[in-house]
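Engineer: Need the 3D shape of this:
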Amino acid sequence: MRIALGLAYDGTTFNGYQTQPGGNTIQDQLEVALTKFLETGEAVQTVAAGRTDAGVHARGQVVHLETTAERPLWNWVRGVNTFLPESIRVRWAAHASDGFHARFSATSRRYSYSILNEPVDLPLVSRFATWVFQPLDLERMNAACADVLGEHDFSAFRAAECQAASPIRIVTRCEWEQPVADHRRLVFHIQGNAFLHHMVRNLVGSLVEIGRGARPVDWMASLLQGRDRTQAARTFPAQGLCLEEVEYDEALICVPESKSVG
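Structural biologist: Here you go, the predicted model:
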């Protein structure tokens, strides 16, 4: 039986989602909690839609696992959360088809990146936003976003250690907003079929350069055409990045019922 779970987590103190030799990962914590919850002795292994880096957060991570255990869906939520630290929560559970794969079945992923744009940093938001003290021009940054939309070779925005076979990605949404309730915060929204390692954080770094007037609005187009990572801006810090949503063709009927995926 294949189970899909929706996760939210504060990634500040973790070494990313995926298990690694250094330990202290979201996957480690989740699989330990699942083992305790199931009490079957079977080995539990999860597969995630996005292998988020150290310090990156999630509101809409999706994982799947195989199990022989029969449990009510609500128990997968409440029961597993009992064994998780407060910084990780299962938000929903669903039965999935045998062919469902949290990573490879995903048709799109949506990320946000939050920036605190004011003269002095605020400790209360520093875990979830990156501070930029120079005033940023939202109109300039959104004009530059237009060049990111569509299918491109994103070599200029991939990490040196990126293992993706192809740098070609399709971006369907790319925009900045300034929430009415918090004029000090700027939020970048991007959605696409998939993303290269550090791609979102690298895009943000270059868009901020445009926003503060250090580069022209058409710089993004030049970077995409040049395909040279060394010509783009620095990688922005992890704490501003959040995996918001993953979409699938398969409709997942989730518990709690207020949540649906697909």
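Engineer: From here on, just use CA atoms for contacts and neighbour counts.
Structural biologist: Will do.
Engineer: residues touching Leu224, list them.
Structural biologist: His152, Asp153, Phe154, Ser155, Ala156 (Cα atoms under 8 Å, 6 or more residues apart in numbering).
Engineer: quick one: contacts of the host helix or strand of the first one?
Structural biologist: Going back to what we said before, that points to His152. Assessed by DSSP states H and E, His152 sits inside strand 150-153. With contact meaning Cα under 8 Å, 6+ apart, strand 150-153 is reached by Pro167, Ile168, Arg169, Ile170, Val171, Thr172, Leu224, Arg227.
Engineer: what does stretch 105-125 give?
Structural biologist: So stretch 105-125 is contacted by 49, 128-136, 184-194, 200-201, 204, 240-249 (Cα under 8 Å, 6+ apart).
Engineer: Can you tell me which of these are buried?
Structural biologist: Buried by 16 or more other Cα atoms under 10 Å: 49, 128-132, 136, 185-194, 200-201, 204, 240-248, out of the contacts of stretch 105-125.
Engineer: how about this one, so we can line them up?
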Amino acid sequence: MPAPRTPSSTPDERKLRAFRIAYDGTDYYGYQRQPSVPTVEDAVFEALRSLEVLAPDAEKPAGYAAAGRTDRGVSALAQTIGLEVPDWLTPRAFNAELPADVRAWASADAPEGFHATHHATRREYTYQLYAPPADGETPLSLESVARVDDELVRKACRELSGSHDYHNLTPDDDPDRTERSLSIEASRDGDYLVFTVAAGGFAHQLVRRLVSLVREIGAGTSSLEKVDRVFSPEPLPGPEGVAPAAPEPLVLTAVAYPDLEFTVDEAAAASARAVFGERALERKTGARVARELADGVETSDS
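Structural biologist: The predicted structure follows:
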């Protein structure tokens, strides 16, 4: 049940508050509102209208900003929004009107002038890449998946980290967005490489193109010298370009605000764990069914 509310007939005293929002981006066309398609921001604003925090004719809440604009299919653990709200609006109360795949789970009272976009000092993404090691075995049905050399992956990550102009790894062309200081690391987890990419901010598609380039190098389809070519001032022609990796394995996992102290709402966090845990089980079961189909198809009619 939501927390007690101030009656709508009594004006609510508003305060600036930041919320941590987790969401499964599978069914959304990204975070930011777009015409005629479902977005996470639409879900957030509809919940605020249902709670009478946002007026029906208001475009957005007072003081509103979000930490990031994730693309279609991308999920988040730590999307952070700031807005002016009545004191009773806790994450638990917020969840009463949010869809199940969007969960508020922590909050922090923010100082005057707080801006969730501009005041974030660090953003971190993780990417789960299926990339069996070169010395491992790949199921027959996945023989088309390239194996990777983990040492080449580590070298590529080191070369790509640091302060550079990443203009060849994003459709953005503004140097204020393409020049970044970032770190990229990869750790082995069975047949998966788990990439962690951190920076103050990111140009459009940069994380997914970084992952794609590292995969090329690790699989041997591109050499380490391609990193130098990517960092050169000249644009990469189409055939030499780096396409973004798929969006679904990408998660916004952390956003840092030195001046905020977030408090986890235990009831809201439990709700989030239950929702996403159930989804994990459903997908694990679905993966087993798909594996049975893939492994059961005969290679001949014998």
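Engineer: about what we covered before: whichever of the contacts of strand 150-153 of the first structure end up buried, select them in ChimeraX.
Structural biologist: Restricted to buried positions by 16+ other Cα under 10 Å, the ChimeraX selection for the contacts of strand 150-153 of the first structure reads:
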select :167,169,170,171,224,227
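Engineer: Now that we have the contacts of strand 150-153 of the first structure, can you turn them into a markdown table and tack on distance to Ile3 of the first structure and secondary structure?
Structural biologist: Below are those laid out as a markdown table (distance: Cα to Cα, whole Å; DSSP: H, G, I helix; E, B strand; the rest coil):
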| residue | distance to Ile3 of the first structure | secondary structure |
| --- | --- | --- |
| Pro167 | 31 | coil |
| Ile168 | 31 | strand |
| Arg169 | 29 | strand |
| Ile170 | 29 | strand |
| Val171 | 29 | strand |
| Thr172 | 29 | strand |
| Leu224 | 39 | helix |
| Arg227 | 40 | coil |
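Engineer: tell me the two of the contacts of strand 150-153 of the first structure that are most distant?
Structural biologist: Thr172 and Arg227 (19.9 Å; Cα to Cα).
Engineer: Nearest to Cys254 of the first structure, out of the contacts of strand 150-153 of the first structure: which one, please.
Structural biologist: Nearest to Cys254 of the first structure among the contacts of strand 150-153 of the first structure, with distances taken as Cα to Cα, is Thr172, at 25.7 Å.
Engineer: Regarding the second structure, what is its longest helix?
Structural biologist: helix 266-296 (DSSP state H).
Engineer: Next, the buried residues of that one.
Structural biologist: Ala268, Ala269, Ser271, Ala272, Val275, Phe276.
Engineer: hang on, the earlier thing: in strands, which of the buried ones among the contacts of stretch 105-125 of the first structure fall?
Structural biologist: 130-131, 185-192, 241-248 (DSSP state E).
Engineer: now the helices for the stretch 1-150 of the first structure?
Structural biologist: Listed from the start of the chain, the stretch 1-150 of the first structure has helices (DSSP state H, counting those that start in this stretch) covering 26-38, 73-82, 138-145.
Engineer: Next, the buried residues of the longest one.
Structural biologist: Of the residues in helix 26-38 of the first structure, Ile26, Gln27, Asp28, Gln29, Leu30, Glu31, Val32, Ala33, Leu34, Thr35, Phe37, Leu38 count as buried by neighbour count, 16+ other Cα under 10 Å.
Engineer: ok so, going back, so which bit of the second structure is the strand holding His152 of the first structure matched to?
Structural biologist: Using TM-score structural alignment, strand 150-153 of the first structure corresponds to residues 162-165 of the second structure.
Engineer: mean per-residue distance, the matching stretch to the first structure?
Structural biologist: After superposition onto the first structure, stretch 162-165 of the second structure sits on average 1.1 Å from its aligned residues (mean Cα distance after the TM-score superposition for the first structure).
Engineer: hmm, back to that, other SSEs contacting the longest helix of the second structure?
Structural biologist: helix 91-95, strand 102-109 (3 or more Cα pairs under 8 Å, 6 or more residues apart in numbering; DSSP states H and E).
Engineer: mean deviation of the first one from the first structure?
Structural biologist: Once the two structures are superposed, the average separation between helix 91-95 of the second structure and the matching residues of the first structure is 1.1 Å (mean Cα distance after the TM-score superposition for the first structure).
Engineer: Give the other helices and strands that that helix contacts.
Structural biologist: Helix 91-95 of the second structure packs on strand 102-109, helix 266-296, going by 3+ Cα pairs under 8 Å, 6+ apart.
Engineer: Contacts for the first one next, please.
Structural biologist: By that I understand strand 102-109 of the second structure. 15-24, 40, 43, 90-92, 94-95, 260-266, 268-269, 271-272.
Engineer: before we move on, what about stretch 4-21 of the first structure?
Structural biologist: By Cα under 8 Å, 6+ apart, stretch 4-21 of the first structure touches 22-28, 51-65, 87-96, 102, 127, 239.
Engineer: Fine by me, we can end here.
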